[in-house]
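S.K.: below are the sequence and a predicted model; questions follow.
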Amino acid sequence: MWRDEAATWQVAQRSTAEIWHLLANVDVVHGLYYLLMHVLFTCFGPGTTTLRLPSVLATAVAAACVAVIGRRVAGSWAGLAAGLAFGLLPAVQFHLQEGRSYALVAAGAAISTLFLTTVLQRPARTRHWAAYSTTVLLTGLLHWLSLMILAAHLATLLWTRAGRAVLARWAAAAGCAVAGVLPLIVFSRGQSVQVAWIPPLTWHMLIGPAVLLAIGGTCALPDRPRAGRLSAATVGLPLLAVPQLGLIALSLLQPVFLDRYVLYSMLGLALLIGAAVGAAVRAARPRFPTASRWILPVTLAVAMSALLPQSLATRSPASRVDDVLAIASDIRHLKRPGNAVLFVPPLRRDVKSLTPDAFAGLRDIALAVPPEKSGTLRGVETAPDRIRAALLAEQRVLLVTDASPGARPARGARDRMKTAVLHRYFVPVADEQTRGRRVIVYERRSTPR
């Protein structure tokens, strides 16, 4: 369980009042997801299956929607290939198996796109637009960057030359959804310090989006996209390109470039891949009717074989930046009754929240208010001078921190104080590193350095 999943695990097990207290301080952008997981944990009990199964099911829903959309706009072979392609995409495989909201956001984006194609192909009814608006609203509440899908849908409407009545109804539905999410957007801006760790946009970060757009554009060529016609290209290209380009544009104002924020753009890529496979089947059918039926199975087998090493690697603990649970056994055999424990940075206290039994008998000497009572993920620590005084009264201290090489220098007065006192007055006697986490045991020096 890596650090982002650990946040879900911690928050989902808090009471509703404690969750609201937390959202007033941090992570309000994930508020609806945390409340959903709280309900699931209450109904089915906390466990990694309950934690991750919603993402698996959401990905299945998204794949099904892509398949239906592909069948409608490019035929049954294209639809089947699109649904299968979505499940095989590496980015999708990475996020379908973890306890975060991004797979659910992708499912919401897929459902709303399915509603959009419905109103473009059939006589639209008020309930269709209401369902579309509600889906976009709920998806936006799960993560408000998903609202960029509205720009993608507008591009599809303009490309297909939708009538004024359709555009007017879409504008009303989109406006209602945005109005519902707007308070969340405004409030979350006050918590923007949470994404301060994201590095500024650089040229090498654009390689991934450029490759995806190149693949999508190439797959769209056999579809012969034309204005005024609903096709895989008129739906898939905006769905792929607009979120990617929108995230890049936002990152020029504030660094937020993380591919998981636009995981739902993979819906467009899968749709375009499916359309390319469908076009190949149609092209081969007149001359090779029997062989044409094997194009999709052979393509699927080749893709699965080529992606198998990466798929297996994605499912290993090494695929994540750390494993919060991995060092619990190290804590158990390194600790002694009455020892002190420190966390640098304080967010590494998540391992204590997840495995409190491993820390039984250890004193968290820097903690003033626990995470649950303080409405935070890391708790509130006491003043630096008090941390220094408490440390100088100890003979043996366990430090829980990040493992090299991903460890960052200590930031903030408290963390700098911790490391400075440990370096001068203590000597390390044990050091264990496991899956991105590190435990160092310090014992008091006979004379300060």
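M.R.: Cool, the structure landed. Numbers count the residues shown, from 1 in each chain.

S.K.: contacts and neighbour counts: CA atoms only from here.
M.R.: Will do.

S.K.: Ile443 against Pro428, yeah?
M.R.: Quick fix: residue 443 reads Glu, not Ile. Yes. Counting by Cα atoms under 8 Å, Glu443 touches Pro428, with 6.4 Å between them.

S.K.: which residue, other than its chain neighbours, is closest to Val441?
M.R.: What sits nearest to Val441 in space, not counting adjacent residues and going by Cα to Cα, 6 or more residues apart in numbering, is Leu398, at 4.6 Å.

S.K.: tell me if I am right that the one you found is in a strand.
M.R.: Yes. Using DSSP: H, G, I helix; E, B strand; the rest coil, the assignment for Leu398 is a strand.

S.K.: show me the contacts for it.
M.R.: Leu398 makes contact with 335, 339-342, 439-442, according to Cα atoms under 8 Å, 6 or more residues apart in numbering.

S.K.: how much space separates it from Leu422?
M.R.: Separation of Leu398 from Leu422 (Cα to Cα, to the nearest Å) stands at 10 Å.

S.K.: if I look at the two, which residues touch both of them?
M.R.: Tyr442.

S.K.: ok, now how distant is the residue nearest to Val441 from Arg386?
M.R.: In terms of Cα to Cα, Leu398 sits 18 Å off from Arg386.

S.K.: strands of the stretch 251-400 of the chain, start to end?
M.R.: Along the stretch 251-400 of the chain, counting by DSSP state E, counting those that start in this stretch, strands occupy 340-344, 363-364, 367-369, 380-381, 396-402.

S.K.: out of the ones you listed, which comes closest to Val193?
M.R.: Closest of these to Val193 is strand 380-381, at 16.5 Å (criterion: Cα to Cα).

S.K.: what packs against that closest one?
M.R.: With contacts taken as 3 or more Cα pairs under 8 Å, 6 or more residues apart in numbering; DSSP states H and E, strand 380-381 sits against strand 367-369.

S.K.: do that again at 10 Å, thanks
M.R.: Here strand 380-381 touches strand 367-369, helix 371-374, going by 3 or more Cα pairs under 10 Å, 6 or more residues apart in numbering; DSSP states H and E.

S.K.: presented hereafter is structure B, for comparison with structure A:
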Amino acid sequence: MSCRRTPVVWAVPVLWTLALGLWGLTRQGSVWRDEAATWQVAERSPGEIWRMLANVDVVHGCYYLLMHVVFEWFGAGVVSLRMPSVLAGAVAAGCVAVVGSRLGGVWVGLVAGTAFGLLPAVQFQLQEGRAYALVAAGAAVATLLLVNALQGEGRRWLWAAYGGVVLFAGLLNWLSLMLLAAHAVTLLWCGAGRRVWARWAVASGAAVAGVLPLVLFSRGQAEQVSWIPPLSWQMLIGPTVLVAIGCAGALVDRPRVGRLSVTAVGLPLLVVPQAGLVLVSLVKPLYMDRYVLYSMLGLTLLIGSSLGAAIRTFPKARGWVLAGVLGLATVALLPYSLAKRAPESRVDDVLAVASDVRRLKGDGDAVVFVPAARRDAWLVSPDAFAGLRDVALVEGPRESGTLKGIEAEPGRIRDVLLGERRVLLVTDAKDIARPARAARDRAKAEVLGRYFRVVADEQVRGRRVTVYERLPVGVSVPGGPSGR
């Protein structure tokens, strides 16, 4: 394949990844709790977002501001919520393809770029209204800039662009700064000269300095990730398998110290973020594979190296062989691909439960949420809750600078509920619900279970709506069920 046709190296993976991202993008109009957080914050003004970040979710602040602009331009909706991730995934695939082609040849680039969009972890994040695909795109662009610089194109603007891209990725998720450690290993592997090290250090230092305030401030909000379980050996199975696959691909590349190669770039990019997150998680539980989604860039480069070498052995049918391999991989992953594009693929669906509320509510009804975070259904679909009174709420999320608002004290909640005739409880479905721990939530459950009777109870995609009617005054159910 001649140099004149090299645009195909990035064009095919970009179009392929776009197609995978657009396929079933709306998931039948479903939105789950993490995406609901993005949705409801993006609809706030920049001032309201800034105020909220002082209290919660500062690590996602850059992404929320970006999504605010997207919603301002294109309107709030499922497509606009997820399209940035689709586009970011396509950018990452294109960059991987170019890096692979420069280091290993056209066929390595084509395989690496097309494989990226097929990886299960990538397919999942391609259709998520969260920042992880954008972080992967930033890491891919930064890696391409680094390769350009190491191949003798070390103009100052390349290093400035490198620092800027790393800074942007770090502001989206500061764990992406482990990319710098991976790139440092690449520089060591290749025996980079002092000038390269100096320019890389300046660009990297500027990026770290820009992200450091976010890192320090976010430590005060560490309670937000307290739900992440401690690291266990079972959690290490997946990363170990990925690293083993990557090492197999590295052997095919026949890496040599002192040479810029697919392995010199891909193996550190795969191993260092995974190992770094494991080490961090030994101190503070943080291991979630999506936090290092960008390490999949390294895996696909190594896959491209091994499969690209195999394809080159068929000089007269390379295109057909690539198409066959891609087709087989697509068919093999089809059950997963279909499952992750179904509404049931996520833990819940805030839009589905909002539809149930719209159907079950009546004039003068009250509504409560257990836990308070389930108020996200109201925040994303306010029309569905129109006419209902959120009787536990004393200050809304926007006004209080929080994600879920501020509720009254348990005693006040109890008194208010006792004066209601009908109450809708929005909570988690039975199979995923946890016992009420907060005093406010226990007060809601106790009053509803003791002084009300259930007249309707429906569950849909991880959420539950229960309609309660007040028992006659003086009648109660001692030790009655809480409805959970």
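M.R.: Great, that's in hand. Quick caveat, the model's predicted, so the values are computed rather than measured.

S.K.: could you see which of the contacts of Leu398 of the first structure carry over to the second structure?
M.R.: Retained in the second structure: 335, 339-342, 439-442, out of the contacts of Leu398 of the first structure (criterion both residues aligned by TM-score structural alignment, their matches' Cα atoms under 8 Å).

S.K.: nearest to Leu182 of the first structure among these?
M.R.: Leu342 (39.6 Å).

S.K.: map the closest one across to the second structure for me.
M.R.: Using TM-score structural alignment to pair residues, one finds that Leu342 of the first structure aligns to Val368 in the second structure.

S.K.: contacting residues around its match?
M.R.: Residues in contact with Val368 of the second structure (Cα atoms under 10 Å, 6 or more residues apart in numbering) are 374-375, 388-393, 413, 417, 423-427, 441, 444-445.

S.K.: who touches the counterpart of Ala313 of the first structure in the second structure in this structure?
M.R.: Applying TM-score structural alignment, one finds that Ala313 of the first structure aligns to Ala339 in the second structure. Taking Cα under 10 Å, 6+ apart, we find Ala339 of the second structure in contact with 345-346.

S.K.: any idea how far Ala339 of the second structure is from Ala90 of the second structure?
M.R.: Applying Cα to Cα, the value for Ala339 of the second structure to Ala90 of the second structure is 21 Å.

S.K.: please apply the same query to Gly258 of the second structure.
M.R.: 31 Å.

S.K.: the two: who's more crowded?
M.R.: Ala90 (30 against 14; other Cα atoms under 10 Å).

S.K.: and the residue lying closest to that one once chain neighbours are set aside, how many neighbours?
M.R.: Once flanking residues are discounted, Ala90 of the second structure sits nearest to Val14: 4.7 Å by Cα to Cα, 6+ apart. Neighbour count for Val14 of the second structure, taken as other Cα under 10 Å: 26.

S.K.: wait, isn't Val14 of the second structure in contact with Ala112?
M.R.: No. Contact criterion Cα atoms under 10 Å: Val14 of the second structure and Ala112 do not qualify, at 11.5 Å.

S.K.: which residues are common contacts for the two?
M.R.: Common neighbours of Val14 of the second structure and Ala112 (Cα under 10 Å, 6+ apart) are 93-97.

S.K.: relative to Ala323 of the second structure, which of the residues you listed is nearest.
M.R.: When those are compared against Ala323 of the second structure (criterion: Cα to Cα), the nearest one is Ala97, at 15.8 Å.

S.K.: next up, the contacts around the closest one.
M.R.: Contact partners of Ala97 of the second structure, counting by Cα under 10 Å, 6+ apart, are 8-14, 91, 105-116, 140, 144, 297, 300-301, 304.

S.K.: which of those residues fall in helices?
M.R.: Judged by DSSP state H, the subset of the contacts of Ala97 of the second structure located in helices is 8-14, 91, 106-116, 140, 144, 297, 300-301, 304.

S.K.: any of those residues buried? List them.
M.R.: Buried members of these, scored by 16 or more other Cα atoms under 10 Å, are 8-14, 91, 106-116, 140, 144, 297, 300-301, 304.

S.K.: before we move on, back to that, which position in the second structure aligns with the residue nearest to Val441 of the first structure?
M.R.: Matched by TM-score structural alignment, Leu398 of the first structure corresponds to Leu424 in the second structure.

S.K.: distance of its match from Ala354 of the second structure?
M.R.: 12 Å.

S.K.: cool, Val465 of the second structure as well?
M.R.: Separation of Val465 of the second structure from Ala354 of the second structure (Cα to Cα) stands at 9 Å.

S.K.: list residues touching both of these two?
M.R.: Taking Cα under 10 Å, 6+ apart as the criterion, Val465 of the second structure and Ala354 both touch 360, 426.

S.K.: tell me the spacing between the aligned residue in the second structure for Arg332 of the first structure and Arg464 of the second structure.
M.R.: Using TM-score structural alignment, the partner of Arg332 of the first structure in the second structure is Arg358. Going from Arg358 of the second structure to Arg464 of the second structure by Cα to Cα gives 13 Å.

S.K.: and the two? which has more neighbours close in?
M.R.: For the pair Arg358 of the second structure and Arg464, the greater number of neighbours falls to Arg464 (22 against 16), based on other Cα under 10 Å.

S.K.: mind checking the SS state of that one?
M.R.: Three-state call for Arg464 of the second structure (three-state DSSP): strand.
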